[in-house]
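Novice: Provided below are the primary sequence and the corresponding predicted coordinates.
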Amino acid sequence: MMYLNSMQQALRSALLQQAEEAFSEKPDLAGVVHGRRRITQGARGKRTALFPSRKNDLTVALESQIEAAFCLLLERDPEVTGYRCQSLEIELGLGESYISDFLFQTRAGSWEVKEIKPSRAHLNDDTRVRLAKVNALLTQSGFGFSVGDLTNMPGPIELENLFALYQRSSIRPWSHQECDLALAQLHKLPQPRMLGAWYVHLHDAGLSPLLADHLLFHGLATANLKRALRLDMQVGVPV
C-alpha cells in the first residue's frame, strides 16, 4: 500500500467503514437493499429497476436499466465476490458530494467503484471534472475507479439472452459439485450439440436441465449468445 498522508488515511478509513456498513446492511421487508440514496421504484421520468442478485443473496435497487445490465456482468465475473449499489458517499467540497453507482470487492480483496453512464463520449465538462476529482480521491485511498457505458455492455440480443439464462438458472444456488457433474455428462456428448439435447441428457442423468442455463450464463459452456436462444442452437463445452 502506498504511503498515505493523514487526510488520505482519514478518507480511506471512512470509505472502508462505509463499505463495511453497506455489505452488512440488512434488506428491508421486501428483501431489497437501497444504499445511501433510496431509489423510488416507478418514479416519473425514470426507468428504475430491482435486480435479484444471486451473488449477493438479496435484491438491489437501481436507478436505470443500464445498471441492471451491469449487474449481469458482475454476476458473471468470477473475480467479483459481492457488490452493492449507492453505497459510498464522498464529500467533494463546496457542498457537493458523490454517491457511487457500484461498489464491488474482488477475490484479491481490492475494492472497485464503477460509475455507469449512457455514454462517456457525451459527458459535459462539469461531469468530467467531477468524475476526475472522484477518481483522484478514490485512487489516493486505494480504491479502484472507472466509468462504464453502453459500449461496455452486451448488445440487445445477447443482453436479452443473458437475462433469460440468469432468470431461469438463478432459482437456487448450484454447487461446484453439481456443475462438475453436469460438465462431465455433457463432455460425453458429441460437440457441438443442440441445447435441447443438453436439457434431455442432463435430465436423463438425474441432473437439473437448468444447469445448462447456469453453465452458459457463467461462460462455462459456449454458445453464440448474439443470436436468439433456441432449442436447436449449437452449444459446446471446453475441451
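Specialist: Everything's here; your move.
Novice: Please count neighbours and contacts with C-alpha atoms only from this point.
Specialist: Noted.
Novice: Tell me which residues touch residue 205, please.
Specialist: residue 185 (C-alpha atoms under 8 Å, 6 or more residues apart in numbering).
Novice: Got another one to weigh against that:
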Amino acid sequence: MKKLRINGGETASPLRNIKRSQFGKQTTIFPSRKNGESIVCEVRLEADACFHWEYDKDVISYRPQPERLVLEVEGKIRTYVPDFEVLYSDGSTTFVEVKPDNVYRKPKYLALYRAAEEFLHKRGQRFQLLTDSQIRQQPRLNNLIKTYSQARGVTPIERAYLRDQLSMLKAPMQIGDLLALPSPPSPASLSAALFEQELRCNWDKPISTSSRVFWG
C-alpha cells in the first residue's frame, strides 16, 4: 500500500473493504489537509482526484466509499458503492465515481451509472463520473501535486512573512525573483499560497521559477 505522507492525521475508513494493492491497482493513502485526516484510495487515479478537491475552494470535505446504494439496473436489483461523496459550500452533495476512460464506457457500467444518477436525483443529490482524461490533464495535475507536496509543513509565520513581503512589492513577479530577494520567502510558503490561490499564475503551463505570479 502506497502512502503520501503528511504530519499527523488519522485515516478515514471506507464503507467497502479496500484490499491492499492488487495486480493493476495501487492502493494509496492520500494525506488530506481539507479533511484533517488521511483518505484511503483504492487506486492511484482516486488519489489524483483528491488533489483537485483539495484545490477547489467550493469543496468543504469529501470521503471515500460513503454509502451502499440499492438500485434497479435494467430490471435487476443491484448494490453499488460510489467511490466518493463530496460536500460543497452551498450545502449540495455529489457522489462521484472515478474510472479510467477505457473502463467506464462498458455497457454494464453505463447502465449502473444511469441508475445511480436517477436514484440520487430523486434525493436531491448529484452523480458525477470522473475519468482519467479529466483528472490527469497536464500540466495542471503535476502543478497541483508539486505545489500541494511542497507546501507540506509550512508554518503560519512563513505565511505571514510572505504576505508582508508581497504587500511591499508590485505584481507580477517571477517566482525566481521572489526567491532571489535579500530575505526571501520560503519555497513552502510560495507553494502554499499558489495552491490556496492567494497567488495566481498560469496553471496551463508547468510552474517553475520562471513562472509569473500575481496577487492583490
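Specialist: Looks like it came in fine. Every value quoted in this text rests on a predicted model; they were computed, and no experiment measured them.
Novice: Now the TM-score, please.
Specialist: Taking TM-score structural alignment, normalised by the length of the second structure as the basis, the two superposed chains have a TM-score of 0.81; 206 aligned residues with a C-alpha RMSD of 2.9 Å.
Novice: so the lengthiest helix in the first structure matches what in the second structure?
Specialist: Secondary structure assigned by DSSP state H gives helix 6-24 as the longest helix of the first structure. No residues of the second structure are matched to helix 6-24 of the first structure when aligned by TM-score structural alignment.
Novice: So which residues of the second structure form strands?
Specialist: 2-3, 10-12, 28-32, 37-41, 59-64, 69-73, 76-80, 84-88, 93-99, 126-131, 173-174, 212-213 (DSSP state E).
Novice: Pull out the buried positions in the longest helix of the first structure.
Specialist: Neighbour counts over helix 6-24 of the first structure (16 or more other C-alpha atoms under 10 Å) mark 8, 11-12, 14-16, 18-19, 22-23 as buried.
Novice: Out of the strands of the second structure, which gets nearest to residue 144 of the second structure?
Specialist: For these, proximity to residue 144 of the second structure was assessed by C-alpha to C-alpha; strand 28-32 is nearest, at 13.3 Å.
Novice: Now do the closest one: which elements does it pack against?
Specialist: Using 3 or more C-alpha pairs under 8 Å, 6 or more residues apart in numbering; DSSP states H and E, the elements in contact with strand 28-32 of the second structure are strand 2-3, strand 37-41, helix 44-55.
Novice: Can you check what angle separates the second one from strand 28-32?
Specialist: For the pair strand 37-41 of the second structure and strand 28-32, the angle between their directions (axes from the mean of the first three to the mean of the last three C-alpha atoms, to 10 degrees) equals 150 degrees.
Novice: The first structure: matching residues for strand 37-41 of the second structure?
Specialist: Under TM-score structural alignment, the match for strand 37-41 of the second structure is residues 58-62.
Novice: mean distance, the matching stretch to its aligned residues in the second structure?
Specialist: Here stretch 58-62 of the first structure, set against the second structure after superposition, deviates by a mean of 0.8 Å using mean C-alpha distance after the TM-score superposition for the first structure.
Novice: Serialize the strands of the second structure to TSV and add fields for distance to residue 144 of the second structure and mean neighbour count.
Specialist: Shown next, in TSV, are these (distance: least, C-alpha to C-alpha, whole Å; neighbours: other C-alpha atoms under 10 Å):
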stretch	distance to residue 144 of the second structure	mean neighbour count
strand 2-3	17	14
strand 10-12	22	15
strand 28-32	13	24
strand 37-41	17	24
strand 59-64	16	20
strand 69-73	32	15
strand 76-80	30	12
strand 84-88	19	19
strand 93-99	18	20
strand 126-131	17	18
strand 173-174	18	16
strand 212-213	15	18
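Novice: Any chance of those in JSON lines with distance to residue 197 of the second structure as columns?
Specialist: Output for the strands of the second structure, formatted as JSON lines (distance: least, C-alpha to C-alpha, whole Å):
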{"stretch": "strand 2-3", "distance to residue 197 of the second structure": "26"}
{"stretch": "strand 10-12", "distance to residue 197 of the second structure": "26"}
{"stretch": "strand 28-32", "distance to residue 197 of the second structure": "17"}
{"stretch": "strand 37-41", "distance to residue 197 of the second structure": "22"}
{"stretch": "strand 59-64", "distance to residue 197 of the second structure": "14"}
{"stretch": "strand 69-73", "distance to residue 197 of the second structure": "36"}
{"stretch": "strand 76-80", "distance to residue 197 of the second structure": "36"}
{"stretch": "strand 84-88", "distance to residue 197 of the second structure": "18"}
{"stretch": "strand 93-99", "distance to residue 197 of the second structure": "23"}
{"stretch": "strand 126-131", "distance to residue 197 of the second structure": "23"}
{"stretch": "strand 173-174", "distance to residue 197 of the second structure": "16"}
{"stretch": "strand 212-213", "distance to residue 197 of the second structure": "10"}
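Novice: Quick check: which of the ones you listed is nearest to residue 105 of the second structure?
Specialist: strand 93-99 (9.4 Å).
Novice: quick one: contacts for the residue most central in space within the first structure?
Specialist: When C-alpha atoms, centre = their mean is applied to the first structure, the residue found nearest the centroid is residue 74 (2.3 Å). Taking C-alpha under 8 Å, 6+ apart, we find residue 74 of the first structure in contact with 80, 83.
Novice: Same question for residue 186 of the second structure.
Specialist: Contacts of residue 186 of the second structure (C-alpha under 8 Å, 6+ apart): 158, 162, 179.
Novice: switch the cut-off to 6 Å
Specialist: With contact set as C-alpha atoms under 6 Å, 6 or more residues apart in numbering, residue 186 of the second structure has no partners.
Novice: number of nearby residues for residue 113 of the second structure?
Specialist: By other C-alpha atoms under 10 Å, 21 other residues sit near residue 113 of the second structure.
Novice: what does it align to in the first structure?
Specialist: Counting by TM-score structural alignment, residue 113 of the second structure lines up with residue 131 in the first structure.
Novice: With residue 80 of the second structure instead?
Specialist: Under the alignment (TM-score structural alignment), residue 80 of the second structure maps onto residue 98 of the first structure.
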